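J.: structure, please.
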Amino acid sequence: MQIHLTDIENAATRIAAFACDFRPTRLTDADLGLCGRSLADTYAVAVAGRGEHAPLAALAYLSRAGLLHNHTGQGASLWGRSERAAPEIAAWWNGIAGHVLDYDDVTVPMRGHPSVVLWPALLALAEDRGLMGERLSSAFTVGMEVIGKLSRAMALSHYAAGWHSTATIGALGAAVACCHLLDLNARQIVHAIGIAVAQAAGTRENVGSEGKSFQAGHANAVAVRAASLAEAGFEAGAGALDGPNGFLALYAGDDAPHDWLAELDEAPLELRRSGLDVKQYPMCYATHRALDAVLALRAAHGVRLDDAERVDITTSHGALVPLVHPNPRTGLEGKFSMPYAMAAALKDGAIRLTSFVDASVQRPDIQAFFPRVHATESAGPATPRWAEVTITLRDGRQLHQRVQTLRGSAQQPLDAAELAAKLDDCMAWTGVAARGPELLALARQCHARPARALITDLQAIVASAVKETA
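T.: Just a heads-up that it's a prediction; the model follows:
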């Protein structure tokens, strides 16, 4: 069933028409390259996260519940592991592993992480169904478009009200992406949106805890479940998104503009317009501009932690909202702490995965420096984002650095070697030998490979690299 624009009555039918009409042939080589880079980054970060406490606890839960199996060809893979599960379960677990380190990519309008709520769901379904890869990249692009447009309509006030937009907005975009992947008709997509709305949840109170990664995993499970139920004929309210008591009214209130759908499917697509910011540092993105600044000052002037009397950060309005741990004691808390970011950068000269073991955060000189870090927000507009750092030295001198464009952002992307180096760091975190360039090259061919072959080869890279380091 195809819905023409003249027949559209609400937001769900407009989105459904877009998702039905979008064709993989619309993607340029540059678009396909962006999708492949995003897949490589998301998969590598999940492999790095697979041994963290949250995914291991989730694995124990799945094992006790009898939800795991090792039968090749059935279900979908748990990334970096031998176990398999039904696609909904695999997407959930891979989403947890992909988000627990907070090292996965972001997109600015969302105030959240799009790839980690798209790729686990899409790959789990595609692997389970034995689909060809040509719709993987187009499904990712469709999901990005829905996430981007919803985010422009509501993310700022939604996030400020306490919602975790990665989990909420992400679940809806991922559900539509899964529908496109499965080539569902417009009526089915409308129902899938309603089913996804019925499950969308996530609070910023879980920031700095394992609950945040659960919420990312849950968004993937929501997407797979919503698309699969709609495919089976399960129905939902057509106005669940923008009706009087729908998602926008409940989750965004009166702040959401009414013309947010006007640019859906208009050039440039959100994949190009908003783009993806690949993280250089495995911690909350709200610290990254300040980190770029302080590391640049350290490199230029040779300043170290012992030289600094205090650090002052001024940044754009709303930028500090996720940084909820001024005095962290654990590695996970440290990921959401500006004082720890500044102290660790000055002491170590880098922020890596090893920065977020508990012992690194608990170093006495690091803990003692926390009161010397002072961060404030500007009263100006929330965007464009920027940060200015001033280091006051013990001898009275002051060093200044302002950063607006981040390395790794859509405006200043990492080159292939820099991205491969991040992939290597992720794999090394769990004892896997360097395979970054190989992993990146494989992921960039995701549109041209059968999904099962793609996953088999990705998993083989990890397995073979583990053997080399044994």
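J.: going forward, measure contacts between C-alpha atoms and count neighbours the same way
T.: OK.
J.: check the gap between Glu145 and Ser138 for me.
T.: 10 Å (Cα to Cα, to the nearest Å).
J.: same deal with Arg304?
T.: 47 Å.
J.: and for the closest residue to Asp105 other than its chain neighbours, the neighbour number?
T.: Take Asp105 and drop its neighbours on the chain: the residue closest to it by Cα to Cα, 6 or more residues apart in numbering is Val278, 4.6 Å away. Residues contacting Val278 under the criterion other Cα atoms under 10 Å number 26.
J.: do a quick rundown of the helices in the stretch 1-150 of the chain.
T.: Using DSSP state H, counting those that start in this stretch, the helices of the stretch 1-150 of the chain run over residues 11-21, 29-49, 53-64, 87-99, 119-129, 134-160.
J.: which of those helices sits most buried?
T.: helix 87-99 (a mean of 30; mean count of other Cα atoms under 10 Å).
J.: that helix packs against which elements?
T.: helix 29-49, helix 53-64, strand 76-77, helix 119-129, helix 210-231 (3 or more Cα pairs under 8 Å, 6 or more residues apart in numbering; DSSP states H and E).
J.: switch to 10 Å and redo it
T.: helix 29-49, helix 53-64, strand 76-77, strand 84-85, helix 119-129, helix 210-231 (3 or more Cα pairs under 10 Å, 6 or more residues apart in numbering; DSSP states H and E).
J.: now the second one, please; I'll put the structures next to each other:
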Amino acid sequence: MSLVDEMAKFTVSEAVGKIGENHRRRAIEHILDTLGVGLAGNTDPIASSLLTYTERLGERGGYTLLGNAVSASLLQAAFVNGILCHALDYDDSSWRLIGHPSAVVLPSVMATAESMDAGGRELVTAYLIGTEVSCKIGAAAEPELYQAGWHATGVVGVLGAAAGAGYLLGLSLDQMIHALGIAASSASGLRQNFGSMTKPFHAGIAARNGVNAAYLAQCGFTSNPEALEGKTGFFANFANKQPVLKESMGEPFDLLQPGFFVKPYPSCAATHTAIDAMLSLVKEYGCQADQIESIYAGCGPVGPIMLVHNRPLQGTEGKFSMPFVLAAAVADGEVGLDTFTDDKVNDPVIRALMEKVEFGIDEQYRTRSVEEAPALIRVKLKDGRVLERSKQMADGSPEHPLSYEALIGKYRDCAGRVLSPDRVERSLEKIVFLDSLPRISSLTTELRPG
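T.: You can find the predicted model right below:
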């Protein structure tokens, strides 16, 4: 059986039977996290550009834009919400995908679910299917896809978005095969755009294109059945290899094993072990910026590949800067939503401390895989003391998951930046009990200000 046949068969007829209550509970936690960071995405300058763009293109409609009183067309809602969910780089990630599964799949299935006012249980099922397709294809394409300069969030995510939306639309097996082929020709996303507004654009355009592919297939649009595996197909072009699935679809679901990374900090996942280690030192020893002579940050091979802005000039670039996140951790004693602003990146104290940071691959981590991001932090103080801390797995990783209370707290903090306290609590309750909602509209109403 070809890969596209296996993906389509899983989506259309096999997935539902493999989904248990444990899958649903975990999915709802990630949906909660993704909706929260999507709402908080409205605090980024990208949001005003998106609203202006929606208005100028005449893309207003009846579909929810997270945290906004105005609505948009179905495809535009998937697009805008995808960007908002990834705007802060606070959304979950998968090391197997080397990308962000939920920020693409959830906006695509939410917009599709709104089109039929589906129930929450169907939304959760579609989310599970879409993220599983993304991650299994990603695992088959990585690390070659990433090393070639592609961003899997957009390139692979569009296939998961098409699968999730296609499930909700009730596509037949043949239609699903065509939808995946259409999505494969819609794939895009360059890593060169990391640190700019175009990185979250990758999530939005993948969500939009995935929904578009599913609807086109439903209307009789066709694609080549070898679009994924053919000699000039998806894998040949993006990964320069033929795919081999490492596990069968849904056995296990990637969401459960190995699991997704839920971020406690709104920055690239490759910074998180280092931030954890630095904040631990700051808390234990009370380090101050003026006490520090130098900082050494050693990491694995993935660090320099992802963290491309050693001397950032904008807040968006700071999310991909090891010197900045460590300097901010020392200067402020925390790293959060208010860290990644243009003013903060250009703060004189932080910029002076950034110049003292040496960042590179540490010899003990040189052979680590691209799926790992260990960190060694060594701080030399002016009084001669040397403080050192290492971290193998970051807080929020599947190995060190955030507590349920921390997830709820993160949602309240994010949602509370754009919604009233009452709406925050009502939306939280709807999400927690999403599986039992008879109509998704009862949730989307609470995701708008008012």
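J.: rewinding a little: joint contacts of Glu145 and Ser138 of the first structure?
T.: Taking Cα atoms under 10 Å, 6 or more residues apart in numbering as the contact rule, Glu145 of the first structure and Ser138 both touch 19, 177.
J.: what's the counterpart of Ala406 of the second structure in the first structure?
T.: Applying TM-score structural alignment, one finds that Ala406 of the second structure aligns to Glu418 in the first structure.
J.: ignore what I typed, I meant Thr153 of the second structure.
T.: Under TM-score structural alignment, Thr153 of the second structure pairs with Thr166 in the first structure.
J.: over to Phe221 of the second structure?
T.: Counting by TM-score structural alignment, the partner of Phe221 of the second structure is Phe234.
J.: so which helix or strand takes in the closest residue to that match other than its chain neighbours?
T.: Spatial nearest neighbour of Phe234 of the first structure, excluding adjacent residues (Cα to Cα, 6+ apart): His191 at 7.2 Å. For His191 of the first structure, the element it lies in under DSSP states H and E is helix 186-197.
J.: test my guess that Ile440 of the second structure contacts Gly119.
T.: Yes - using Cα atoms under 10 Å, Ile440 of the second structure makes contact with Gly119 at a distance of 5.3 Å.
J.: of the two, which one has the most company?
T.: Taking other Cα under 10 Å, Ile440 of the second structure and Gly119 do not tie; Ile440 has more neighbours (23 against 19).
J.: what distance do you get for Ala187 of the second structure to Asp117 of the second structure?
T.: In terms of Cα to Cα, Ala187 of the second structure sits 28 Å off from Asp117 of the second structure.
J.: so which of the two has more stuff around it?
T.: Ala187 (24 against 16).
J.: for the residue nearest to the spatial centre of the second structure, which non-adjacent residue is closest in space?
T.: Centroid-nearest residue in the second structure: His100, 2.9 Å away (criterion: Cα atoms, centre = their mean). In space, and not counting its chain neighbours, His100 of the second structure is closest to Ser93: 4.3 Å by Cα to Cα, 6+ apart.
J.: how about the one you found, what's its match in the first structure?
T.: Here Ser93 of the second structure is matched to Val106 in the first structure, going by TM-score structural alignment.
J.: check contacts around that match.
T.: 112-116, 166, 274-279, 285, 409-410.
J.: now Gly61 of the second structure
T.: By Cα under 10 Å, 6+ apart, the neighbours of Gly61 of the second structure are 54, 70-77.
J.: nearest to Ile182 of the second structure, of those?
T.: For these, the closest approach to Ile182 of the second structure (Cα to Cα) belongs to Leu75, at 15.5 Å.
J.: how much space between whatever residue of the first structure lines up with the closest one and Asp128 of the first structure?
T.: Residue correspondence to the first structure (TM-score structural alignment): Leu75 of the second structure is matched to Glu88. As for Glu88 of the first structure, its distance to Asp128 of the first structure is 10 Å (criterion: Cα to Cα).
J.: can you check Glu83 of the first structure too?
T.: 14 Å.
J.: got it, and Asp457 of the first structure?
T.: 16 Å.
J.: same deal with Gly95 of the first structure?
T.: 17 Å.
J.: how about Ala171 of the first structure?
T.: 20 Å.
J.: before we move on, what about Ser115 of the first structure?
T.: To Asp128 of the first structure, Ser115 of the first structure is 20 Å away according to Cα to Cα.
J.: all the helices of the stretch 251-400 of the first structure, residue numbers only.
T.: Using DSSP H, counting those that start in this stretch, helices in the stretch 251-400 of the first structure cover 270-273, 288-301, 331-334, 338-348, 358-361, 364-369.
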